[in-house]
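Engineer: Provided below are the primary sequence and the corresponding predicted coordinates.
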Amino acid sequence: MADHSGSTLDSPGRRGSRGTRPDPADVRQLSDSPVSLRRIARLFAPHRAPLTVVVALIVLSSAVGLAQPFLVRHVIDEALPRQDARLLLLLVAAMLGVAVATAVIGVVQTWLSTAVGQKVMHRLRSDLFAHLQRQSLGFFTRTRGGEVQSRLVNDIGSMQGVVTQTATSIAANVTVVVGTAVAMVALSWRLALLSLVVLPPAVLLTRQVARMRHRVTAERQQRLADLHVQIEEGLSVSGVMLTKTLGASPRLTARFEDTSADLVGLEIRSRLAGRWRMATMNIVFAAVPATIYLTAGFPATSGGMTIGTLVAFIALQGNLFRPLMGLLNVGVDLTASLALFSRIFDYADLPVEIDDPVEPTRLDRATVRGEVRLDRVGFAYDPDRPVLTDIDLHVPAGGTLALVGETGSGKSTLASLLPRLNDVSSGRVSIDGVDVRDLALTDLADLVGVVTQETYLMHASVRDNLRHARPDATDAEIEQACREARIHDLISTLPDGYDTVVGSRGHRFSGGEQQRLAIARTLLRDPAVLVLDEATSALDNETERAVLATFDAMARTRTTITIAHRLSTVRNADQIAVLHRGRVVELGTHEELLLLGGRYADLVRGGLGAERVAA
């Protein structure tokens, strides 16, 4: 007898690992975020026709399958005793026909239900991905990256099981249980009554064993999760680098060995629990028919039952156990499925903090000048703790503005308001007199280019990483952008040139090389306004001078706002704004601010030999 612990008795999201009680995490999820069944139904509304066919096929398959025991009864009671070859052939052909019909119906049912599940899953996954793309940076700083991936991959992927397993198994189990019970009564009401007495204790015994297995399996899964985390943290590029530099390898190895040793005992207990469940079911499947045989052997209880009827009844009774167990676990299945939808809807219902305006204003990239104004700008992540207060700045078209100040003064936050990575809490930020909140986000992205000190490169070729900024860019334009960023010569020396894969998070290149690739990627877009958030922080002095020369050439045709890390990026700016605790406390040129002898002069004197300005 095979172990059916991974059959339709298991929930869609945790097949093979749950017991006979709802997962506490699922119960908490539904308590915090209840789910409307009507909303779930709307997801499947466009697929009403195939779903109706699926239900009809389930009922038909169950009804056709019930004919088999009756055919067996006629074979035993009529065809064989009479030696009626013609009747025997007809009955055997009918038995084969039933098997073929149920098999074909099962294939069609699986095809239809899987197609519906995949279509709903595709639509929901695509809509959720697009919705999350519209979330502000604040959402992603508050949310663990693994959690977002789990919603998109695991939860939506498990939704397939809601259609192909949970829903269809409930429908099939109800049909089989009702149909089998009716057929059993039709065959022998005495044996049917006996089954009602014998089956409940057998079901309860099996459920108790299943609970024991669930406890052991849950503990084993937790230790496996710990093992996976240790592997991910200890054998990733960053993890190995950290381990080697801290000399933590022996400690991590010992911890991994302890976790692995724990799994030995848990694995043995899990296997034994599974074997106990299988043994219990074997005993049940043997005990119930034995009791029926015993009952049928006594004249007082047999009621003149034929052998064919007895065999048919045993066959029907054998098909009743698993569907009945499945119906007893409907509550668990529904809780797991509803919790699944609840987690998905939690993300789908997230408000979009930074969205396109209802009627966006259009700015023609060919004619835009790039004049930037910040009028009484205020910003706060927390209303009680403002980050920026009353910022008034004007950068003429083609002008350059440098932002300096100590760490936490609000420089990066101020720069993030221009491309609408954050939205102002008060005041306005405008380009050519148009509030950036009145521009479509795609148009604003075309107008404003951003290069930060934290570069991000995808696991793709150099060419694909650059073309991500402008898909229609030609190879010649890509190479020109790389020349301006002083990275072309290095790329040319690589074995595969621009087709070289940069590796996970760009680890194929040094920090300075990654930064130059990011600069080239932004130059390729040719924005009207350029925001440089410590964009040259990872470059050596010689390379920085070359890149700054490129920026100086670019600044003649565009507006540039720079967050200063080095004095060399500040000295030639048209204006330097000194921020302190979210306010502009000084504004002027390098020479003017030095003569003023205020905070800027202190920053320069406190730098590295007048070479660096505090970031």
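Structural biologist: It's in.
Engineer: C-alpha from now on. contacts and neighbour counts both.
Structural biologist: Noted.
Engineer: Could you find the closest non-adjacent residue to residue 503?
Structural biologist: Using CA to CA, 6 or more residues apart in numbering and skipping the chain neighbours, the partner closest in space to residue 503 is residue 459 (5.1 Å).
Engineer: got the contact list for the one you found?
Structural biologist: 501-506 (CA atoms under 8 Å, 6 or more residues apart in numbering).
Engineer: Kindly indicate whether residue 407 is helix, strand or coil.
Structural biologist: Three-state call for residue 407 (DSSP: H, G, I helix; E, B strand; the rest coil): coil.
Engineer: here comes the other one, which I'd like you to weigh against the first:
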Amino acid sequence: MRAYADNDYPADHKPDWKVIAGLWPYLTEFRGRVIFALSLLVLAKLATVATPIALKYIVDYLDQNRGADMVLWIPVWLVVAYGTLRFGSTLFNELRDAVFARVAERAMRRVSLRVFRHLHQRELAFHLDRKTGGLARDIERGTNGISFLLRFTLFNIVPTALEILMVSGILLVVFNITYVLAIAVAVVVYVVFSIRVTEWRTRFVREANARDNQSNSRAVDSLLNYETVKYFNNERYEAECYDRDLEDWEQARLKNRLSLATLNAGQALIIGLALIVIMAMAVREVANGEITLGDFTMINAYLIQLFIPLNALGFVYREIRQSLVNVERLFKLLGDEPVIVDKSNAPALSVQQGEIRFEQVRFAYRPDRPILRGVSFTIPAGHTVAVVGASGAGKSTLARLLFRFFDVNEGRICIDGQDIREVTQDSLRSAIGVVPQDTVLFNDTLYRNLAYGRPGATEEEVHRAARMAHLEHFIRSLPDGYDTRVGERGLKLSGGEKQRVAIARVLLKNPPLLILDEATSSLDSLSEQSILSALKEISRQRTTLVIAHRLSTIRDADTILVMDGGEIVESGNHDALLARDGHYAQLWQQQHQTRSAD
């Protein structure tokens, strides 16, 4: 699925109005609340429609009793009724919103959680290809779009249509059909004009949004690269580029404003002409004595009540149209099924010994570029097997396949004789601990990042894991200790400190199987030795697969596999491979010479 941004979503894309039907499950969860909210909506509209009638009787009573002895309590009670109806209309609308709030907010919550879970179920390939910014905007706009559609479809379009029908019925019964026809013609012309002009000006709205995004991106990018700008004395150049973007934004905004003025002026013209025609009809009938002054007032009040909600039709239509597109994207995202799924009634993985076996495994990320070509090897229970080789040989792919980020194309991977495709992903990943090459931390406290290895762990267990990972001394040196915030992606910590956090997490998780994926490749020699001692501690009594770049880190491995071109070309321990004077010996010699030169 492609996540479109404001400025690259196809302008000719038409929203699918069937999307509204997909919102029905979110209404049925609180069916009683929805029915109650709709009842309050009807009561609010009845009060609104009855208000001009009360006003009519006030005016008629005052007009007919002008200059005569007047019974004071009658107009007083009519005024009280008029005020009560106005208050009732507002009260019922507010109660309606309060009752329906739970429905809309729960719908947003349900969808957000559903999308969140769905994204975590998606395969690694999806997350490698995604545009995080566009994906986040799709989720945000989609959930907000659901709330907007629920509210405005039920509480703007439906009430307006209901009010038009009620008013038309009253005018038809009390007066004559010409008023109904005049209002119907005005409403149809108004709606058609608003929809057509809104469709026309949508491109200007999109263009303004695109130029706004472009200018903001330029400003943010320039400020984030403040030091680079200073290094090359390019302040003036950056300002000129930003001003060009702002000029484009200014022109786009101008077009947007002018098109909006056209829409508003056209709507006002239609309303004005409708008022002139209908009020002229009423004036003629008042002059002929066919209707009273109160009737005239009632007709005027009804026209005002009808055209106030219609006045926002252009905005409402545009927003509903955009919300439909946003919700459609969100439902499309939810409709894309994960590639890696559990088989029906798959059992949980049972780890008795912890033997790992790759059997004639073939795999390719793309059909035209094979990565693994019939790889077979076994890691006996409790042993450590290291895999080395040049970049692109397929080392890290072995770890990804074992963790089932991807499924093999041919062959199989077994743990204690169980094909990992036949067991649940949850049980498989619970049994494997990973110390990755690049440890990414959450922007939270050090304690919470450590406890992430097992969120239910006690404080003492977290502290013990930190001690075993040789983090205790470092944490004590921090002013805030375990409450120190590590920053975005853990950037406030050094590479070695982040690696120790990763090791502590795995110790806390305490899995029977372990993957060390180039866990020391980015560290200096001093940090490397400290990390290696911690790694030896956690790999003791565990079946361990080590993906290594620095050969010095895997000298003590039980078996070393040398990969080249997606195949295992050598295997044995460190001394035996050196004696063979093959691929491994060449790699060792190259790294030894590089270190000596450094």
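Structural biologist: Nice, thanks for sending it over. Quick caveat, the model's predicted, so the values are computed rather than measured.
Engineer: what TM-score comes out when they're superposed?
Structural biologist: After superposition, the two chains reach a TM-score (TM-score structural alignment, normalised by the length of the second structure) of 0.87; 584 aligned residues with a CA RMSD of 3.3 Å.
Engineer: that older thread, helix/strand/coil for the residue nearest to residue 503 of the first structure?
Structural biologist: Following three-state DSSP, we place residue 459 of the first structure in the coil state.
Engineer: Same check on the one 10 residues further on?
Structural biologist: The assignment at residue 469 of the first structure comes out as coil when based on three-state DSSP.
Engineer: now for it: what does it line up with in the second structure?
Structural biologist: Using TM-score structural alignment, the partner of residue 469 of the first structure in the second structure is residue 453.
Engineer: For residue 21 of the second structure, give its distance to residue 331 of the second structure.
Structural biologist: The spacing between residue 21 of the second structure and residue 331 of the second structure, counted by CA to CA, to the nearest Å, is 12 Å.
Engineer: Those two: who's more crowded?
Structural biologist: Each of residue 21 of the second structure and residue 331 has its neighbours counted (other CA atoms under 10 Å); residue 331 has more, 17 against 8.
Engineer: measure the aligned residue in the first structure for that one to residue 151 of the first structure for me?
Structural biologist: Here residue 331 of the second structure is matched to residue 345 in the first structure, going by TM-score structural alignment. Computed as CA to CA, the residue 345 of the first structure to residue 151 of the first structure distance reads 10 Å.
Engineer: Please name every helix or strand in contact with the helix or strand harbouring residue 323 of the first structure.
Structural biologist: Taking DSSP states H and E as the criterion, residue 323 of the first structure maps to helix 321-328. Counting by 3 or more CA pairs under 8 Å, 6 or more residues apart in numbering; DSSP states H and E, the packing neighbours recorded for helix 321-328 of the first structure are helix 168-187, helix 189-235.
Engineer: Out of those, which is closest to residue 607 of the first structure?
Structural biologist: Evaluated with CA to CA, these place helix 189-235 nearest to residue 607 of the first structure, the distance being 36.8 Å.
Engineer: Show me what secondary structure element comes after the closest one.
Structural biologist: helix 237-246.
Engineer: circling back to that earlier point, quick check, nearest of the contacts of residue 459 of the first structure to residue 176 of the first structure?
Structural biologist: residue 504 (52.2 Å).
Engineer: which one in the first structure is aligned with residue 307 of the second structure?
Structural biologist: By TM-score structural alignment, residue 307 of the second structure lines up with residue 321 in the first structure.
Engineer: try residue 48 of the second structure
Structural biologist: The alignment partner of residue 48 of the second structure in the first structure, by TM-score structural alignment, is residue 65.
Engineer: Hmm, its match is touching residue 103, no?
Structural biologist: No: taking contacts as CA atoms under 8 Å, residue 65 of the first structure lies outside contact range of residue 103: 10.1 Å.
Engineer: More neighbours: which of those two?
Structural biologist: Using other CA under 10 Å as the criterion, residue 65 of the first structure and residue 103 rank with residue 65 on top: 20 against 13.
Engineer: The helix holding residue 323 of the first structure vs the second structure - mean distance after superposition?
Structural biologist: Here the mean offset of helix 321-328 of the first structure against the second structure after fitting is 5.7 Å, by mean CA distance after the TM-score superposition for the first structure.
Engineer: Would you mind pulling the contact partners of that helix?
Structural biologist: 8-9, 169-170, 172-174, 176-177, 199, 203.
Engineer: Next secondary structure element downstream of that helix?
Structural biologist: Counting by DSSP H and E, the next helix or strand C-terminal to helix 321-328 of the first structure is helix 330-348.
Engineer: other SSEs contacting the next helix or strand after that following helix?
Structural biologist: Next in sequence after helix 330-348 of the first structure, counting helices and strands by DSSP H and E, comes strand 372-379. With contacts defined as 3+ CA pairs under 8 Å, 6+ apart, the packing partners of strand 372-379 of the first structure are strand 388-395, strand 426-431.
Engineer: how about these, which one is nearest residue 129 of the first structure?
Structural biologist: Taking CA to CA, strand 426-431 is the member of these nearest to residue 129 of the first structure, at 28.8 Å.
Engineer: so that closest one matches what in the second structure?
Structural biologist: Using TM-score structural alignment, strand 426-431 of the first structure pairs with 410-415 in the second structure.
Engineer: One more: stretch 532-550 of the first structure?
Structural biologist: Stretch 532-550 of the first structure maps onto residues 516-534 of the second structure, going by TM-score structural alignment.
Engineer: how about the residue nearest to residue 503 of the first structure, what's its partner in the second structure?
Structural biologist: Aligned against the second structure - with TM-score structural alignment as the criterion - residue 459 of the first structure pairs with residue 443.
Engineer: One more: residue 173 of the first structure?
Structural biologist: Match for residue 173 of the first structure (TM-score structural alignment): residue 160.
Engineer: Neighbours of that match, how many?
Structural biologist: Residues lying near residue 160 of the second structure (other CA under 10 Å) number 20.
Engineer: cool, residue 494 of the first structure as well?
Structural biologist: Around residue 494 of the first structure there are 11 residues (other CA under 10 Å).
Engineer: next one: residue 268 of the first structure
Structural biologist: Residue 268 of the first structure sits with 12 neighbouring residues when counted by other CA under 10 Å.
Engineer: What helix or strand is it located in?
Structural biologist: Assigned by DSSP H and E, residue 268 of the first structure belongs to helix 249-297.
Engineer: continuing past that helix, what's the next helix or strand?
Structural biologist: Per DSSP H and E, the first helix or strand lying C-terminal to helix 249-297 of the first structure is helix 299-302.
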